[in-house]
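*Asks:* Dropping a prediction and its sequence here:
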Amino acid sequence: MDGQRVFYREAGPADAPVLLLLHGYPTSSSMFRHLIPALADRGAPIGWRLALRRPAAVTAIISQNGNAYDDGFVPGSWAGPWAYASDPGPETEAPIREVFGLDAARWQYVTGVAEPDLTFGRDGATAFARDLPDAEIHLIDGGHFLLESALDTVVGYLRGFLGRTTAAA
């Protein structure tokens, strides 16, 4: 993608509308492994930047835990990153490195299915309505890895949304 190497998963016809699924963790495409085939008949931080670079290429955005607002950060989970952002150095760097370690990945996949989401709160979702009054916001009980516990519900919402937005594009 414009000289950048990006891992991606794809399914469906090559001429179908492109659906960019945003999530923030490096292993996040695993989260979409069941969703992609369910939507293939229809055709988070990095993703947001890609969309901003080429907004004309974006018909719609679907974000699950693709937080874009301070409102969505659960304070206890973000103390380390915030400390590093305000004062980068060896003391504040160690907690950041832990976020991308094996123990953190295990925590995400074990604790992430719990409700409430301990990483991003519901206020991050509802904040979209401030800038996008017509945004469709669906809050579904299920925690950070919602597709593991409520795939059918999510697929229903997504198919309806894609039917409305891609038909108008």
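*Replies:* On my side now, so go ahead. Numbers count the residues shown, from 1 in each chain.
*Asks:* From here on, just use CA atoms for contacts and neighbour counts.
*Replies:* Will do.
*Asks:* Identify the residues contacting Phe128.
*Replies:* Phe128 sits next to Tyr69, Ala135 when contact means C-alpha atoms under 8 Å, 6 or more residues apart in numbering.
*Asks:* The structure to be compared is supplied as follows:
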Amino acid sequence: MDTLVRHRRITIAGIEVFYREAGRQGAPVVLLPHGYPCSSYEFRNLMPRLCDRWHLVAPDFPGAGYSDTPDDFDYSFDGYAAFLSSFIDALKIDRFVLYLHDFGSPIGIRLAIARPASVVGLIIQNGDIPYEDALGPKYADIETTWTLPLPEMKSALAETVREETFREEFLNDLEPDLAETIPPDLWKLHWSLMTPKRKEIAVNLIAGLKENRSWFPQHRRYLADHQPPALIVWGPKDHYMPEKSARAYLRDLPDAELHLLGGGHWLLETHLDQAAALIRDFLERVHG
């Protein structure tokens, strides 16, 4: 079995895009949009576990990872969703299971809302949730900046875009024994790719969480109206998205399959074996 992940580039609207790909062309597709402050690197270990049956595709968004950082791109959740739509069109992908994690969740759900017939199912893993009352305590730190004038808000958020904060994002709320399993490559790599332009992009995207709140009703309506088959696989040791965040999805997806594992926000680093087994079982049932 060929379990190698290929590292490819494609030009979309003049932007050179890096992406990881594994599995046979023509096999059922799993689309893997990444979170912040990360890149397609977060899926590097999951992809070989599933590529015997599925075609897995994980792009680096413009301004992240090894993709270009053009000056004229719309670096917002809307802009990234439009990019993701163009990306799957360029690869001639028309149906897929969508992985929703971190900022990949508000981006991916916009794609799902725009193209509901393309979405075979959802794998929801510590994604940014659309339930205001079920957010974790760390989100309150972001919300406190929303009362500031925009320049002051961005100045405060800019203080959080630094290597030490990246480290804290990846370690999050883990106990020491689990924290030891998180490779420092995660924050070292992604901080090494930071530039002044990319820092500006990150600040604007985090600031955009305030505006994204208006998308919550559309997000919930999509889930309730379409009832996509859903696997909720969650790391409850997450200051942003704790256990109550995972359970909140059951309000609109009562038939979703919920599994709480022992890790945190970056579950594919700490509980890869358990998560991959659950994902494989789900994919075999809905997208085999």
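*Replies:* Great, that's in hand. Model, not experiment: these values are computed from the prediction.
*Asks:* What about Asp41 of the first structure, how many residues nearby?
*Replies:* 12 (other C-alpha atoms under 10 Å).
*Asks:* which residue lines up with it in the second structure?
*Replies:* Asp41 of the first structure maps onto Asp52 in the second structure, with residues paired by TM-score structural alignment.
*Asks:* Let me know the secondary structure of that match.
*Replies:* When classified by DSSP: H, G, I helix; E, B strand; the rest coil, Asp52 of the second structure comes out as coil.
*Asks:* cool, Leu118 of the first structure as well?
*Replies:* coil.
*Asks:* Which residue in the second structure aligns with it?
*Replies:* Match for Leu118 of the first structure (TM-score structural alignment): His239.
*Asks:* So the match of Asp41 of the first structure is in contact with Gly23, correct?
*Replies:* Yes - Asp52 of the second structure is in contact with Gly23 according to C-alpha atoms under 8 Å; the separation is 6.1 Å.
*Asks:* What residue in the second structure is paired with Glu148 of the first structure?
*Replies:* Match for Glu148 of the first structure (TM-score structural alignment): Glu269.
*Asks:* Pull up the gap between the match of Leu118 of the first structure and Ala117 of the second structure, please.
*Replies:* 34 Å (C-alpha to C-alpha, to the nearest Å).
*Asks:* out of the two, which sits in the more crowded spot?
*Replies:* Using other C-alpha under 10 Å as the criterion, His239 of the second structure and Ala117 rank with His239 on top: 18 against 12.
*Asks:* so who does that one touch?
*Replies:* Gly136, Pro137, Lys138, Tyr139, Asn172, Asp173.
*Asks:* again, 7 Å this time
*Replies:* With contact set as C-alpha atoms under 7 Å, 6 or more residues apart in numbering, His239 of the second structure has these partners: Gly136, Pro137, Lys138, Asn172, Asp173.
*Asks:* Dump those to CSV, plus secondary structure and neighbour count.
*Replies:* Shown next, in CSV, are these (DSSP: H, G, I helix; E, B strand; the rest coil; neighbours: other C-alpha atoms under 10 Å):
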residue, secondary structure, neighbour count
Gly136, coil, 17
Pro137, helix, 13
Lys138, helix, 14
Asn172, coil, 19
Asp173, coil, 19
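*Asks:* Let's have the residues you listed in a markdown table, adding distance to Ile129 of the second structure.
*Replies:* What follows is the contacts of His239 of the second structure, written out as a markdown table (distance: C-alpha to C-alpha, whole Å):
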| residue | distance to Ile129 of the second structure |
| --- | --- |
| Gly136 | 10 |
| Pro137 | 14 |
| Lys138 | 14 |
| Asn172 | 17 |
| Asp173 | 18 |
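*Asks:* between those, which is closest to Ser39 of the second structure?
*Replies:* Nearest to Ser39 of the second structure among the contacts of His239 of the second structure, counting by C-alpha to C-alpha, is Asn172 at 17.4 Å.
*Asks:* pretty sure the closest one contacts Pro236?
*Replies:* No - between Asn172 of the second structure and Pro236 there is no contact under C-alpha atoms under 7 Å: 10.9 Å.
*Asks:* re earlier: any idea how far the match of Leu118 of the first structure is from Asp102 of the second structure?
*Replies:* Counting by C-alpha to C-alpha, the gap from His239 of the second structure to Asp102 of the second structure is 12 Å.
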